[in-house]
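S.K.: My questions are about this predicted structure, shown below with the sequence.
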Amino acid sequence: MSDAEYEVRNVLEARARLGEGPVWDEMTQTLFWVDIYNHRVHQFFPERESSRSFDVGEVVGSLAVIDPQTLLLALRHQLARLDLATGEVERLITVEEGKPRNRLNDGKCDSRGRFWIGSMSREEGEAALYRYDPDGSLHVMETGLTISNGLGWSPDGKTFYLTDSPEKTIYAYDFDAA
């Protein structure tokens, strides 16, 4: 950080139980985030300092922006679309159906629009990392995780990072977006 001074102020009383996964949408100039245990997706409009939220009916771990009217959600065991105009949730694909103690957790989109989503488990080594492609296909990318968290890429896009929280480990993978 530089020596510049910044003003920090509260712009929204969100009252989230477990607010996570902020995603800034350049197209709409709004901020999205999830309230995992209150089953809500929030959208904040900084220009007018107002917000709205959507009850998605179950635990929601993370989200990605598809277009100005649609979000991709990581629900407990499913990926789903949220229509921002209607609030309707359309379930797309089931993930880890045979692992009732797991749920989907942190997720991020790469530069090609693929959604990378990790699961979390109460049992050591029972979670995984998945990649959901725009064509609707789901790929297992890594196994043996416990709580997949902190997904991200290096500024040059050549390294993918993944945290396994209880293991206190950050993994760095060579990454080729092609």
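M.R.: Structure's in. What do you need?

S.K.: When you work out contacts or count neighbours from here on, use the C-alpha atoms and nothing else.
M.R.: Fine.

S.K.: so which helix or strand takes in the residue nearest the centre of the chain?
M.R.: Closest to where the C-alpha atoms of the chain average out (Cα atoms, centre = their mean) is S62, at 2.6 Å. Assessed by DSSP states H and E, S62 sits inside strand 60-67.

S.K.: Who are the packing partners of that strand?
M.R.: Other helices and strands packing on strand 60-67, by 3 or more Cα pairs under 8 Å, 6 or more residues apart in numbering; DSSP states H and E, are strand 19-25, strand 30-35, strand 70-75, strand 103-109.

S.K.: Go again with 10 Å.
M.R.: With contacts defined as 3 or more Cα pairs under 10 Å, 6 or more residues apart in numbering; DSSP states H and E, strand 60-67 has these neighbours: strand 19-25, strand 30-35, strand 40-45, strand 70-75, strand 78-83, strand 103-109, strand 115-120.

S.K.: Quick one: residues contacting the residue nearest to the centre of the chain.
M.R.: For S62, the contact set (Cα atoms under 10 Å, 6 or more residues apart in numbering) comprises 20-23, 32-36, 41, 72-75, 79, 104-108, 117-118.

S.K.: Take this one as well and set it beside the first:
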Amino acid sequence: MKPMLDDTIKIIISSQCQLGEGAYFAKAHNCLFWVDILGQRLFRLHCQSMRVSQFTMPEPICWVMETEQAELVAGFAKGVYKLNSEDFSRELLYAIDHEPSQNRLNDGKTSRQGFGFFGSMDSQEQTNSGKLYRFGHGQAPTAVDHDYTISNGPAVSKNGQFLYSTDSDKQTIYRFTLN
């Protein structure tokens, strides 16, 4: 006998994002973070209390990650910053200033090896000027792929061997071997 599934969709968090992305569970903080890129907001769901908080950012925030030292790192439109986990003030770690002026960062994830991967994209979604970057373990962000219009969804395979990266405009998923 098959269990009956409830096909009702329920809203459990109404965050009203203009462009909500990048859900990330920060284990050491026991929180789920996500961003509203166009609304320039960071959201935090504290998993124990189920309380949602939002924080206004000074520019578009594109992703959040947690380091092995439980520090929060975030990609903003033009750079990678360390975030203070109390007030979410920021400190510049890496400026991404060799991108075309119309580009901004977009979407990022971490690998099991502790590297961060994130993309950049043309804010107007017109040209393939975006890149895929890798950083971590004291290394500054380095472009590892290019020619993205809308770099999206870096994701690591369940076995940790592959990185998947998407160009949403081209409707193409790329697979890279992580080694």
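M.R.: Good, I have the coordinates. Remember, it's a predicted structure, so these values are computed and weren't measured experimentally.

S.K.: What would you report as the TM-score here?
M.R.: The TM-score (TM-score structural alignment, normalised by the length of structure 1) is 0.88; 175 aligned residues with a Cα RMSD of 2.1 Å.

S.K.: re the thing from before, and the contacts of S62 of structure 1, which of them are buried?
M.R.: By neighbour count, with 16 or more other Cα atoms under 10 Å, the contacts of S62 of structure 1 hold 20-21, 23, 32-36, 41, 72-75, 79, 104-108, 117-118 as buried.

S.K.: still on that earlier bit, out of the helices and strands packed on strand 60-67 of structure 1, which is closest to A127 of structure 1?
M.R.: strand 115-120 (5.1 Å; Cα to Cα).

S.K.: Tell me roughly how far that closest one lies from structure 2 on average.
M.R.: By mean Cα distance after the TM-score superposition for structure 1, the fitted strand 115-120 of structure 1 averages 0.7 Å away from its aligned residues in structure 2.

S.K.: Beyond that strand, next helix or strand please.
M.R.: As the chain continues past strand 115-120 of structure 1, the following element, by DSSP H and E, is strand 127-132.

S.K.: Identify the residues contacting the helix or strand that comes right after that following strand?
M.R.: Reading on from strand 127-132 of structure 1 to the C-terminus, the next helix or strand found by DSSP H and E is strand 138-145. Applying Cα under 10 Å, 6+ apart, the contact partners of strand 138-145 of structure 1 are 79, 93-95, 114-121, 123-133, 163-167.

S.K.: same check, this time on stretch 65-74 of structure 2
M.R.: 22-29, 33-35, 42, 61-64, 75, 80-85, 88, 90-93, 108-110, 114-116, 136-137.

S.K.: at 7 Å instead, please
M.R.: Y24, A26, A28, W63, V64, V80, Y81, K82, L83, S85, K109 (Cα atoms under 7 Å, 6 or more residues apart in numbering).

S.K.: so which of the helices and strands packed on strand 60-67 of structure 1 gets nearest V56 of structure 1?
M.R.: So among those, strand 40-45 is nearest, using Cα to Cα, at 5.8 Å.

S.K.: Same question for the closest one: list its buried residues.
M.R.: With burial defined by 16+ other Cα under 10 Å, the residues of strand 40-45 of structure 1 counted as buried are R40, V41, H42, Q43, F44.

S.K.: Mean deviation, the helix or strand following it versus structure 2?
M.R.: Using DSSP H and E, the helix or strand that follows strand 40-45 of structure 1 in sequence is strand 50-55. In this overlay with structure 2, the average offset of strand 50-55 of structure 1 from its partner residues is 1.6 Å by mean Cα distance after the TM-score superposition for structure 1.

S.K.: L32 of structure 2: how many residues sit nearby?
M.R.: Here the number of neighbours of L32 of structure 2 (other Cα atoms under 10 Å) works out to 19.

S.K.: Equivalent analysis for E125 of structure 2, please.
M.R.: 17.

S.K.: Please produce JSON lines containing the contacts of stretch 65-74 of structure 2, extended by distance to I11 of structure 2.
M.R.: JSON lines is the format used below for the contacts of stretch 65-74 of structure 2 (distance: Cα to Cα, whole Å):
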{"residue": "Y24", "distance to I11 of structure 2": "19"}
{"residue": "A26", "distance to I11 of structure 2": "22"}
{"residue": "A28", "distance to I11 of structure 2": "26"}
{"residue": "W63", "distance to I11 of structure 2": "22"}
{"residue": "V64", "distance to I11 of structure 2": "23"}
{"residue": "V80", "distance to I11 of structure 2": "32"}
{"residue": "Y81", "distance to I11 of structure 2": "31"}
{"residue": "K82", "distance to I11 of structure 2": "31"}
{"residue": "L83", "distance to I11 of structure 2": "29"}
{"residue": "S85", "distance to I11 of structure 2": "27"}
{"residue": "K109", "distance to I11 of structure 2": "25"}
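
S.K.: Sounds good, over and out.
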